[in-house]
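>>> below is the sequence, then the predicted model.
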Amino acid sequence: MKYLERFDNCLINPTEAESLDRDPISAFSFYLSGRVAALSKLAAEIVEDLDAGYNAGAIDGAKIAHAETLMWLWILGAYEVVRTMHQAKQCFSQSVAADLGKLKKQLAKVRMPAAKMEKAGSQAPVTSNRSPSGWDVSRKDILVNDPEDSINVSARALFAEFDRVLCGIKRADILSSHDESYET
């Protein structure tokens, strides 16, 4: 995913400023930056499985099922990363804080059915009249929201929005560290 591209052209001995320019999220939290990198690697693996699973007109159900299983873990991790960042929204510029809030809502919408097997905002179960992820063969994708929801949520679209928000963060958008958010 795009977040990982920041590290492709690594400097041999970068200065602190060069490191923060390359990975601004580490100015908020070095630990969380590593989690974002791990999520980006996981997303890349999911995309590889989807591409291979829908390859050349033949469907490899095992690859797609593996992608769906990894997607469940990605949703849980992505939600927690974004929730942590949004909880400390005073550490970010207003535009980044707003983007994090929107992304958190998108992730919350898919997290509830995936993690708790409940409809978002209620204690009603998610039904089993569709697999946890719908297969979107034409787009080589899986749908990751409540199967009864009238608007489908694409795994690839979630990855793109996650990348857009997190890769859009610049060093100037980080106003303080995660640690400092607990001091106020």
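Received the coordinates, thanks. Nothing here was measured: the structure is a model prediction, and the numbers come from that model.
>>> alpha carbons only for contacts and neighbour counts from here, please
Fine.
>>> which neighbouring elements make contact with whichever helix in the chain runs longest?
As assigned by DSSP state H, the longest helix anywhere in the chain is helix 61-87. Other helices and strands packing on helix 61-87, by 3 or more C-alpha pairs under 8 Å, 6 or more residues apart in numbering; DSSP states H and E, are helix 30-53, helix 94-111.
>>> please compare the first structure with the one that follows:
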Amino acid sequence: MPHPQVTAKLGLDVTRLEPTRAGDEESLGNGNWHLWTGDGEHHILRRYHVLRTEEDLVFETRVLDHLTDRGWCVPARVAGPVWYDDRLWAVTRFVPGKPHRGETPEQRAERGAVLARLHEELHDLERTGPLSEDELAAIEPLQLVFRVLMVMAALWNGQRNGRFDMAEIDHQLGRIRS
């Protein structure tokens, strides 16, 4: 369980903490715990991935606040972030729900419509400042991976449909080589 000093630094009167899943204690990735306060509120205590920065969390908070202001039910920030044991910690609103298992075509269509609405809602969210050199360096290999995935998707679609879009495959392969 998280050390009591974490929740003390966050300024919360915690009455109960429970892990959301096994293995978060030792993980270098995100860790999440259900957190209940003395006034009965249910939140999520999150320990962020070792590579997350305060700047990341500032942007994450801006996105979540932006969506909250537009009526979305998202895990908006309640407290934090704070540093403890060389990791960032914060508390967010608990959002009930669970993922669909074995989605139906209707559920996939609904997910697509929600994703489209999300993109529309975020179109006017401005990112502050240019990308850092680290961000630009991280994007370059991702662009290559994306292009390889586009070729693989075109090949997979061609195999499924019995017709390959050679123009698209050549276009993506040309972008990989450049």
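Okay, I see it. What you are looking at is a predicted structure, and each value in this text was computed from that prediction instead of being measured.
>>> and the TM-score between them?
TM-score of the superposed chains, computed with TM-score structural alignment, normalised by the length of the second structure, equals 0.27; 75 aligned residues with a C-alpha RMSD of 5.4 Å.
>>> related to what we said a few turns ago, buried set for the longest helix of the first structure?
63-65, 67-68, 70-83, 85-86 (16 or more other C-alpha atoms under 10 Å).
>>> returning to that earlier point: make CSV from the helices and strands packed on helix 61-87 of the first structure and add mean neighbour count and distance to Glu18 of the first structure to it.
Putting these into CSV (neighbours: other C-alpha atoms under 10 Å; distance: least, C-alpha to C-alpha, whole Å) gives the following:
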stretch, mean neighbour count, distance to Glu18 of the first structure
helix 30-53, 19, 15
helix 94-111, 19, 21
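>>> nearest to Glu180 of the first structure, out of these?
Nearest of those to Glu180 of the first structure, taken as C-alpha to C-alpha: helix 30-53 at 13.5 Å.
>>> now what about the closest one, what contacts it?
The contact list for helix 30-53 of the first structure (C-alpha atoms under 8 Å, 6 or more residues apart in numbering) reads 1-4, 23, 25-26, 59-64, 66-68, 70-71, 74, 77-78, 81, 140-141, 156, 159.
>>> Ala97 of the first structure contacts Gln87, doesn't it?
No - Ala97 of the first structure is beyond contact range of Gln87, at 9.3 Å (criterion: C-alpha atoms under 8 Å).
>>> name the nearest residue to Ile75 of the first structure, ignoring sequence neighbours.
Nearest in space to Ile75 of the first structure, with sequence neighbours left out and distances taken as C-alpha to C-alpha, 6 or more residues apart in numbering, is Arg111 at 6.1 Å.
>>> could you measure from the one you found over to Phe159 of the first structure?
Counting by C-alpha to C-alpha, to the nearest Å, the gap between Arg111 of the first structure and Phe159 of the first structure amounts to 14 Å.
>>> and the angle for the longest helix of the first structure with helix 94-111?
For helix 61-87 of the first structure against helix 94-111, the angle by axes from the mean of the first three to the mean of the last three C-alpha atoms, to 10 degrees is 140 degrees.
>>> now helix 61-87 of the first structure and helix 30-53, what's the angle there?
Using the same axes, to 10 degrees: helix 61-87 of the first structure against helix 30-53 is 150 degrees.
>>> what's the longest helix in the second structure?
Secondary structure of the second structure per DSSP H: the longest helix is helix 133-161.
>>> any buried residues in that one, and which?
In terms of neighbour count (16+ other C-alpha under 10 Å), helix 133-161 of the second structure has its buried residues at 144, 147-148, 150-151, 154-155.
>>> same check on stretch 83-92 of the second structure?
Residues of stretch 83-92 of the second structure classed as buried: 87-92 (neighbour count, 16+ other C-alpha under 10 Å).
>>> can I get those residues in JSON lines with distance to Glu18 of the second structure?
Shown next, in JSON lines, are those (distance: C-alpha to C-alpha, whole Å):
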{"residue": "Arg87", "distance to Glu18 of the second structure": "19"}
{"residue": "Leu88", "distance to Glu18 of the second structure": "19"}
{"residue": "Trp89", "distance to Glu18 of the second structure": "16"}
{"residue": "Ala90", "distance to Glu18 of the second structure": "15"}
{"residue": "Val91", "distance to Glu18 of the second structure": "14"}
{"residue": "Thr92", "distance to Glu18 of the second structure": "15"}
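>>> so which of these are in strands?
87-92 (DSSP state E).
>>> name the helices or strands packed onto the longest helix of the second structure?
Counting contacts by 3+ C-alpha pairs under 8 Å, 6+ apart, helix 133-161 of the second structure packs against helix 166-177.
>>> list the helices and strands the helix it packs on packs on?
Applying 3+ C-alpha pairs under 8 Å, 6+ apart, one finds that helix 166-177 of the second structure makes contact with helix 133-161.
>>> report the angle between the helix it packs on and helix 166-177.
150 degrees.
>>> Gly80 of the second structure: what secondary structure?
strand (DSSP: H, G, I helix; E, B strand; the rest coil).
>>> spatially nearest residue to it (excluding sequence neighbours)?
Gly80 of the second structure's closest residue in space is Ala90 (C-alpha to C-alpha, 6+ apart), at 4.5 Å.
>>> thank you kindly, that will do.
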